[in-house]
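Student: Sequence and predicted structure, then a few things I'm wondering about:
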Amino acid sequence: MDSVDRQVLSEVRRWAEQGYRFALVTVVRTWGSAPRPAGAWMALRQDGRVCGSVSGGCIEDDLIGRLRAGELAGDLPFSQTYGVTRAEAERFGLPCGGTLELVIEPRPCVSLLAQLEEELACGRLVVRSLTLATGQASLADAVPGESIHWDGKLLRTPHGPAWRLLIIGAGQISRYLAEMAQALDYAVTICDPRPEYRDAWQVPGSRLADGMPDDVVQAMRPDPHLAVVAVTHDPKLDDLALLEALKSPAFYVGALGSRRNNARRRERLMQYFDLSAEQVGRLHGPVGMAIGSRTPPEIALSILAEMTATKYGIVTRTADNGPYRHESTAAAKAAVAGPPLA
């Protein structure tokens, strides 16, 4: 669930407190190049006010028109598809002939949405289930990595921090990295056993861990939705984190430092920590995409750019860990592929 959809939750709570009725719209399936991903939310207030989005604007306009025409006045949720034909896709402004399938809830349960907002504020991962035949909705704990489910009858949408970032070191770069990562909907943990750094840490929304880096990595139970970035410049701390992270399923493991320092780091990891060449080869170091970054905010930006490219499988390094080459992998292509329009 991204930050835009969290804004929807916050806004509909205010609408309900003010006595307004609203409809909740969820993107449940896309084909082709759709503007918003499956799971995206939009709320539509009874007077036509909108929060969130499901497209570039044309579908929103159509839904507002249907609302004012009284077509969204029922009680039970239903599905609606836009862009079935190329002419319709062009009419609604869907790029590249895209198609969207939506689930529209004319009367969502306000108390359940308030409960969902509270769960997310506590950092929990929650799945919301909706049965179209009855309009019954419920909340339950979600499984990490769970994706949206839609079979035409039951809609299950996971909400909460699907991606996690562990930063080793509570310095200046870490502050910018944590703030930017939270804007990209990462749940951020900072690990620094040094009290002089840890006590000065002030980034709301992040979690501070004071254990040793290897213990913290293990405690987080790394999975393919975790990134680990070491930025202390202290091998006694960074190497401990890398030792555990490089053996784990974490999708991204990076360390700050020059090419020379990273070459020495790789030698240490293989010689003293008994990591294989394949495991050490997973290390992104020097960390970050080569964008000429110099300042702490620019370095943080380069790290998140590389993390994003790695997450979507569209960037790799050369064999000598030199300049980047960009590749659209089969997985990335499949994410935007779909059946041709009529």
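Tutor: Looks like it arrived, so ask away.
Student: rest of the way, CA atoms for contacts and neighbours
Tutor: Noted.
Student: Kindly spell out which helices and strands sit in contact with the longest strand belonging to the chain.
Tutor: For the chain, the longest strand by residue count, based on DSSP state E, is strand 22-31. If contacts are counted by 3 or more Cα pairs under 8 Å, 6 or more residues apart in numbering; DSSP states H and E, strand 22-31 sits against strand 41-45, strand 99-105.
Student: another one to put next to it:
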Amino acid sequence: MESLDQQVLDAMGRWHAQGHRFALVTVAQTWGSAPRQPGAWLALCDDGRVQGSVSGGCIEDDLIERMRSGTLRAAGAAPTLVTYGGTREAARRYGLPCGGTLALVVEPEPDLASLQQLQQGILAGRLMRRRVDLRGGSVTVVDADARPEVQWDGEVLSTTHGPRWRLLVIGAAQTARFLVPIAQSLGFAVSVCDPRPEYHSEWDVPDAPWLPGMPDDVVLAMRPDPHTAVVALTHDPKLDDLALIEALRSPAYYVGALGSVANNEVRRARLCEHFELTKAEVDRLHGPIGLPIGSRTPPEIAVAIAAQMVAVRHGARANAPAAQVAWPASRTPVCQAG
């Protein structure tokens, strides 16, 4: 499954190839409650087709009508600022929460070359930054760093696109087949590692490259950063544990392992006693993995894992029942506090 940005870019490429005109709308800023966040995209085709969204639907309806009638291009091809909401009446009319306001940058004729450059960078796995200057109408695309995803000063809008987040899935069994497309739709670039040949021969999930080698070597080669998640799903300590050791020692923002409460308590004790991880490192492990939603089937477990990755990514409270080990008072754990 493609990311939302990629779906919008693909749609505009199709429409151009079919000889249609199209417009691109970006949420620049919101006030109060708003259905979509800054940076959200909506592409509009001259025949009424749309891809993406900037609201719950009513704003899209208005923009579609303006696109069909030609009024969206009335001021020319240069990017313009359009504001919706601001009053209770306007909020009700456009389906915005009470008091909500959206500032949208509308590009009636977006620069095709810059869109193609942006798409090529994303497909190559690079983080890209797109800058729209309303003062002169210029659009530029450059490689990005870790700066904020959206910057808007009232005249210049900068948005970041691409695989900002990475996910390494260890274990290519059934749960992985459901987790991978969910994670991709959430903006993760997903890779899969499983040294068992019987799983490799059957792996056919699109856009999820298979990384050869033992999981711990793959984790080291991947060099996890604070935008990386590592999920161990083999349920085999010989494969999961060594990878978890390297992941827990890395800056990876999320590390999780499949298994029951009891299984994960044993795993934590084993990681401390035999592999000399600190207690702080082991306490970073999410296990049982995923939010506690009563999941039992592989697709339900995948949903729970993805939800927890998003919660941790946004700093929300990600409830994991076994996140801490209650060490028996009768012995001192090998794990040290620092």
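Tutor: In hand now; what should we look at? Just so you know, these numbers come straight off a predicted model, no measurement behind them.
Student: ok, back up a step: want to throw the helices and strands packed on strand 22-31 of structure 1 into JSON lines with mean neighbour count?
Tutor: Converted to JSON lines, these look like this (neighbours: other Cα atoms under 10 Å):
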{"stretch": "strand 41-45", "mean neighbour count": "24"}
{"stretch": "strand 99-105", "mean neighbour count": "23"}
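Student: For residue 142 of structure 1, which of those strands is the nearest?
Tutor: When those are compared by Cα to Cα, strand 41-45 sits nearest residue 142 of structure 1, at 18.3 Å.
Student: Could you dump the helices and strands packed on strand 22-31 of structure 1 into a markdown table and include distance to residue 157 of structure 1?
Tutor: As requested, these are arranged in a markdown table below (distance: least, Cα to Cα, whole Å):
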| stretch | distance to residue 157 of structure 1 |
| --- | --- |
| strand 41-45 | 10 |
| strand 99-105 | 11 |
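Student: So which residues of the stretch 151-300 of structure 2 form helices?
Tutor: 174-185, 197-200, 215-222, 237-249, 261-275, 279-282, 298-313 (DSSP state H, counting those that start in this stretch).
Student: which residues in structure 1 does the last one align to?
Tutor: Helix 298-313 of structure 2 corresponds to residues 296-311 of structure 1 when matched by TM-score structural alignment.
Student: and for that stretch, what are the contacting residues?
Tutor: 172-174, 176-177, 180-181, 227, 251-252, 287-291, 293, 315-316 (Cα atoms under 8 Å, 6 or more residues apart in numbering).
Student: what's the average distance of it to structure 2?
Tutor: Compared with structure 2 after the fit, stretch 296-311 of structure 1 shows a mean deviation of 2.0 Å (mean Cα distance after the TM-score superposition for structure 1).
Student: got the buried residues for that stretch?
Tutor: Within stretch 296-311 of structure 1, the residues that count as buried by 16 or more other Cα atoms under 10 Å are 296-307, 309, 311.
Student: Please convert those residues to TSV, extending it with distance to residue 137 of structure 1.
Tutor: Compiled in TSV, the buried residues of stretch 296-311 of structure 1 are given as follows (distance: Cα to Cα, whole Å):
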residue	distance to residue 137 of structure 1
296	45
297	42
298	44
299	44
300	40
301	39
302	41
303	39
304	36
305	37
306	38
307	35
309	35
311	31
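Student: Could you check how far residue 248 of structure 2 is from residue 213 of structure 2?
Tutor: 19 Å (Cα to Cα, to the nearest Å).
Student: swap that for residue 167 of structure 2, please
Tutor: Where residue 213 of structure 2 is concerned, residue 167 of structure 2 sits at a distance of 17 Å (Cα to Cα).
Student: So which of those two has more stuff around it?
Tutor: residue 167 (25 against 13; other Cα atoms under 10 Å).
Student: check contacts around the counterpart of that one in structure 1.
Tutor: Applying TM-score structural alignment, one finds that residue 167 of structure 2 aligns to residue 165 in structure 1. Applying Cα under 8 Å, 6+ apart, we find residue 165 of structure 1 in contact with 181, 186, 187, 188, 189, 226, 227, 228, 229.
Student: All set now, cheers.
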